[in-house]
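> Got a sequence here, can you model it:
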Amino acid sequence: MRIKKFRGKTILEALNRVKEEFGEQAVILASEQIKTEEGTLFEITAAIEEEEIKIKRGHQVFKTYAEENYSELKEYLKREICEIKKMLNQVLNPQPENVNYLDLIEKGVPPFIAKELSKANPDLEEFVSKALKEKGTVPHSKYQVFIGDSGTGKTTSVFKLAAWYKYKYEAKVLVISLDNYKIGSHFQTKRLAELLEVDFEILDLEELKEIAIVFPKYNFILIDTPSLEKRLLISDLEELILKMPFLRFQWVVRATEHYEYILKQWERIEKFPVEGIVLTFVDKVYSSLPLLWILDSRIPPITFISNGERLPEDILKAEEEIIKKILFKSILNLNQKEVL
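Reported below is the predicted structural model:
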């Protein structure tokens, strides 16, 4: 507790001095009139707890700081208000390129592609051709491992490609299935291999390494795998590529899948030697505009396109003109109100 005497020419003046220093919480201990050289004065003895003095002083410091920085705060608020006005103006009165961007998004074009289109406003056919050429072509690697989610059509695509290599190049092809979980379908896949006249083996990861001795007798080895991250883990792929670094991956993707999900999947496997993408269920696509994600420079090029259920007929080498034909199915109607 702190005790102090306060003086004033009047009792009111003395009380005001108590309040100024100690505040309203001060306790009056005594009051009296005293004679001094200045004349008769009123003297008040007051007390207060030390903590309350600190709070009051802190308040005074804050008040002084606020007053000193008022002009700076005022300028800051003015800048913020101007920025808000600018943003509102852009929303209420969008520029032509912003209108074009929003229109593309509304029609299903992925944002990262819509941004490029609205910024440069290029000829669409020229834009697509340039993007495809920059991706380049993919070699027909001898050792191809097909990875992807369940239901993407990996097994069907593998056998379609086996037949494609066999009859187009008169190649000797070996199909290997690492999907030991499809016990009920093993008979069907074996029967399919017999009908297509291609060699077929069902192995696990360890057996795959052991059978490598027979690989030289084949032109192409196509390896089917279980569902990625459900039956086949990323760690399995890491171990596989560590022990058999000559393997190359083909990523099987449904054309009807949302581009955001596709890009998230790519982030998980981009560290592997993925040569290309096998795009399946293209015949199920209603609007090809969302498919513009295939132009993204971050992902590998499309290698093959599965456009139907017939085996082995419904498989196409993903050449530039074929991809453009699929994309332009909707791009030709891009500026119309309805996308066919």
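
> only C-alpha atoms for contact and neighbour calcs from this point on.
Will do.

> Surely residue 249 is in contact with residue 221?
No - Residue 249 lies out of contact with residue 221 (CA atoms under 8 Å); the separation is 11.6 Å.

> anything in contact with each of these two?
residue 144 (CA atoms under 8 Å, 6 or more residues apart in numbering).

> contacting residues around the closest residue to residue 31 other than its chain neighbours?
Among residues not flanking residue 31 along the chain, residue 44 sits closest, at 4.3 Å (CA to CA, 6 or more residues apart in numbering). Residue 44 sits next to 5-7, 14-15, 28-32 when contact means CA under 8 Å, 6+ apart.

> what's around residue 60, how many residues?
Residues within reach of residue 60, counting by other CA atoms under 10 Å, total 12.

> host element of residue 160?
helix 154-169 (DSSP states H and E).

> ugh, wrong one, residue 98
Assigned by DSSP H and E, residue 98 falls in helix 96-106.

> Over to residue 88?
If you go by DSSP H and E, residue 88 is part of helix 70-92.

> for that helix, packing partners?
Packing contacts for helix 70-92, counted by 3 or more CA pairs under 8 Å, 6 or more residues apart in numbering; DSSP states H and E, involve no helix or strand.

> Which secondary structure element is home to residue 209?
In this structure, residue 209 sits in helix 205-211 according to DSSP H and E.

> about what we covered before: helix 96-106 and the helix holding residue 88, what's the angle between them?
60 degrees (axes from the mean of the first three to the mean of the last three CA atoms, to 10 degrees).

> sorry, back to before: could you export the contacts of residue 44 as JSON lines, including neighbour count, secondary structure and distance to residue 160?
Putting the contacts of residue 44 into JSON lines (neighbours: other CA atoms under 10 Å; DSSP: H, G, I helix; E, B strand; the rest coil; distance: CA to CA, whole Å) gives the following:
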{"residue": "5", "neighbour count": "16", "secondary structure": "strand", "distance to residue 160": "102"}
{"residue": "6", "neighbour count": "19", "secondary structure": "strand", "distance to residue 160": "102"}
{"residue": "7", "neighbour count": "22", "secondary structure": "strand", "distance to residue 160": "105"}
{"residue": "14", "neighbour count": "20", "secondary structure": "helix", "distance to residue 160": "102"}
{"residue": "15", "neighbour count": "19", "secondary structure": "helix", "distance to residue 160": "100"}
{"residue": "28", "neighbour count": "16", "secondary structure": "strand", "distance to residue 160": "100"}
{"residue": "29", "neighbour count": "12", "secondary structure": "strand", "distance to residue 160": "102"}
{"residue": "30", "neighbour count": "11", "secondary structure": "strand", "distance to residue 160": "105"}
{"residue": "31", "neighbour count": "16", "secondary structure": "strand", "distance to residue 160": "107"}
{"residue": "32", "neighbour count": "11", "secondary structure": "strand", "distance to residue 160": "110"}
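
> Correct me if wrong: residue 302 contacts residue 278.
Yes - the pair residue 302 / residue 278 is scored as a contact, 6.1 Å apart, by CA under 8 Å.

> here's the other one to compare against:
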Amino acid sequence: MRPFAYKRVSDIASAIAEVSGDPGSEFLAGGTTEVDMLRLRVARPRRVVDINDLPIAAIEELGDGGLRIGGLARMSDVAAHPAVRERFPVVAQALEKGASAQLRNMATMSGNLMQRVRCSYFRDVHQPCNRRDPGTGCSAIGGFNRTHAVLGTSDHCVATHPSDVAVALTALDAVVHLQGPDGARTVGVDDFFPLPADTPEHEHPISHGELITAVEVPADTAARTSHYLKVCDRESYGFALAAAAVILRVEGGIVTEARIGLGGVATKPWRARRAEAHLTGAPARSEVFEDAASEEMAQAVPQSMNAFKITLAQRAMVRALSTVAAGQGGIA
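The predicted structure follows:
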């Protein structure tokens, strides 16, 4: 680990000023990812600015039924919050399946959204990686790519996005609140994770010194019966091979609303819009779910070792849809 300076701040303005005014400074929240990056020499800040004392950890219930979750809210606190569990169970489920209990007690919501990819080539500073060192190449293409993406890939990067809760938030049309030297702004969570294209090093539309102050989840009564399904190599604390976050409204046996996020199969939390379009207005039946899942994954481009993810993702979608539909009179 390279030596670095450390500073702790207690107010938002100071935090933003300390980092935005120094290109060599980075924010430090829970540290469950950042410390790993420091140890591996992937992250090389001159100084870290500890923001754990900032007053942005509250979970606020909004009058319309939505939630505003502070950027420094711990994953465990969000998952256990009664309003989250009642109104947005898909968020609680994704958080609980996203990390061990110890990590959830430390990791923050903002840190989870900002975490780096889990590609082994990205984490090995001796291997070429366009995300870490632009222009050096993608070692996973032609390398060991069993766990890599089949959706949203490019010739420059095929790494999957690691977050579970970001998948649920994408399906829920959540909004990220940012504050920086130029003031406050919001970004839709789907836009917060761009595709790699030919600039995979640009992982977020966020400028140096901008801080995630909150994540807002809009009200939606359909989300009360939402579901998150995760498939991984091991049950205990594993990264998804395929995951599906489903919000579904069924009325009279017909799907009137469908929102689906996919994880473990794409370079970003993936909004399954083709599947949603296929489902809306159709009977809530198994064969319809299967057709929708197949249509979504028809655009997949597998690597040499991960074609199995296409079928796995389809089955995850069908199972998650069936689980939600079964509680609303659908024929699963």
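
> Any idea what the TM-score comes out to?
Superposed pair, TM-score by TM-score structural alignment, normalised by the length of structure 2: 0.21. Supporting alignment: 117 aligned residues with a CA RMSD of 6.8 Å.

> Show me which residues of the helix or strand hosting residue 238 of structure 1 are buried.
Assigning secondary structure by DSSP H and E places residue 238 of structure 1 in helix 234-243. Of the residues in helix 234-243 of structure 1, 237, 240 count as buried by neighbour count, 16 or more other CA atoms under 10 Å.

> which element follows it toward the C-terminus?
Of the helices and strands lying after helix 234-243 of structure 1 in sequence (DSSP H and E), the nearest is strand 248-254.

> What is that following strand packed up against?
Helices and strands touching strand 248-254 of structure 1, by 3+ CA pairs under 8 Å, 6+ apart, are strand 143-147, strand 274-280.

> quick one: the helix or strand that that strand is followed by to strand 274-280, angle?
Going down the chain from strand 248-254 of structure 1, the next helix or strand is helix 259-269, by DSSP H and E. Angle of helix 259-269 of structure 1 versus strand 274-280, following the same axes, to 10 degrees, is 150 degrees.

> what's the angle between helix 259-269 of structure 1 and strand 248-254?
Helix 259-269 of structure 1 and strand 248-254 are oriented at 160 degrees to each other (the same axes, to 10 degrees).

> which residues does residue 100 of structure 1 contact?
Taking CA under 8 Å, 6+ apart, one finds residue 118 in contact with residue 100 of structure 1.

> mind checking how far residue 119 of structure 1 is from residue 259 of structure 1?
For residue 119 of structure 1, the distance to residue 259 of structure 1 (CA to CA, to the nearest Å) stands at 21 Å.

> Between these two, which is the more surrounded one?
Shown here are residue 119 of structure 1 and residue 259; by other CA under 10 Å, residue 259 has more neighbours (18 against 13).

> Quick check: what element follows the biggest strand by length in structure 2 along the chain?
What stands out as the longest strand in structure 2, according to DSSP state E, is strand 240-251. The C-terminal neighbour of strand 240-251 of structure 2 among helices and strands, as given by DSSP H and E, is strand 254-263.

> so the host helix or strand of residue 223 of structure 1 versus strand 248-254, what angle?
Taking DSSP H and E as the definition, one finds residue 223 of structure 1 inside strand 220-224. Going by the same axes, to 10 degrees, strand 220-224 of structure 1 is angled at 50 degrees with respect to strand 248-254.

> could you say what helices and strands strand 220-224 of structure 1 packs with?
When contacts are defined as 3+ CA pairs under 8 Å, 6+ apart, strand 220-224 of structure 1 sits against strand 143-147, helix 154-169, strand 173-177.

> now with 10 Å?
Where contact means 3 or more CA pairs under 10 Å, 6 or more residues apart in numbering; DSSP states H and E, strand 220-224 of structure 1 is packed against strand 143-147, helix 154-169, strand 173-177, strand 199-202, strand 248-254.

> Remind me what the shortest one packs against, helices and strands.
Spelled out, it's strand 199-202 of structure 1. strand 173-177, helix 186-196, helix 205-211, strand 220-224.

> relative to helix 154-169, how tilted is the longest one?
So the one you mean is helix 186-196 of structure 1. Calculated by the same axes, to 10 degrees, helix 186-196 of structure 1 forms an angle of 10 degrees with helix 154-169.

> buried sites along helix 186-196 of structure 1?
Neighbour counts using 16+ other CA under 10 Å place 189, 192-193, 196 of helix 186-196 of structure 1 among the buried residues.

> so which pair among the residues you listed is furthest apart in space?
Spatially, the most separated pair among the buried residues of helix 186-196 of structure 1 is 189 and 196, at 10.5 Å (CA to CA).

> which residues do the two both contact?
residue 159 (CA atoms under 10 Å, 6 or more residues apart in numbering).

> Same question for the longest strand of structure 2: list its buried residues.
240-250.

> Equivalent analysis for stretch 154-173 of structure 1, please.
Applying 16+ other CA under 10 Å to stretch 154-173 of structure 1 flags 154-166, 171-173 as buried.

> hang on, the earlier thing: may I see the helices and strands packed on strand 220-224 of structure 1 arranged in a markdown table, with distance to residue 106 of structure 1 as well?
Shown next, in a markdown table, are those (distance: least, CA to CA, whole Å):
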| stretch | distance to residue 106 of structure 1 |
| --- | --- |
| strand 143-147 | 32 |
| helix 154-169 | 32 |
| strand 173-177 | 42 |
| strand 199-202 | 46 |
| strand 248-254 | 22 |
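
> and which of the buried residues of stretch 154-173 of structure 1 is nearest to residue 269 of structure 1?
Using CA to CA, those come closest to residue 269 of structure 1 at residue 154, 16.3 Å.

> Quick check: the closest one vs residue 17 of structure 1, distance?
89 Å.

> circling back to that earlier point, next, format the helices and strands packed on strand 199-202 of structure 1 as a markdown table and append distance to residue 99 of structure 1.
Shown next, in a markdown table, are these (distance: least, CA to CA, whole Å):
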| stretch | distance to residue 99 of structure 1 |
| --- | --- |
| strand 173-177 | 50 |
| helix 186-196 | 52 |
| helix 205-211 | 53 |
| strand 220-224 | 45 |
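
> Which of these sits closest to residue 102 of structure 1?
That would be strand 220-224 among those, by CA to CA, at 41.0 Å.

> tell me the angle of the closest one relative to strand 143-147?
Interaxial angle, strand 220-224 of structure 1 versus strand 143-147 (the same axes, to 10 degrees): 20 degrees.

> So which bits of strand 220-224 of structure 1 are buried?
220-224.

> which pair in those spans the largest distance?
220 and 224 (13.0 Å).
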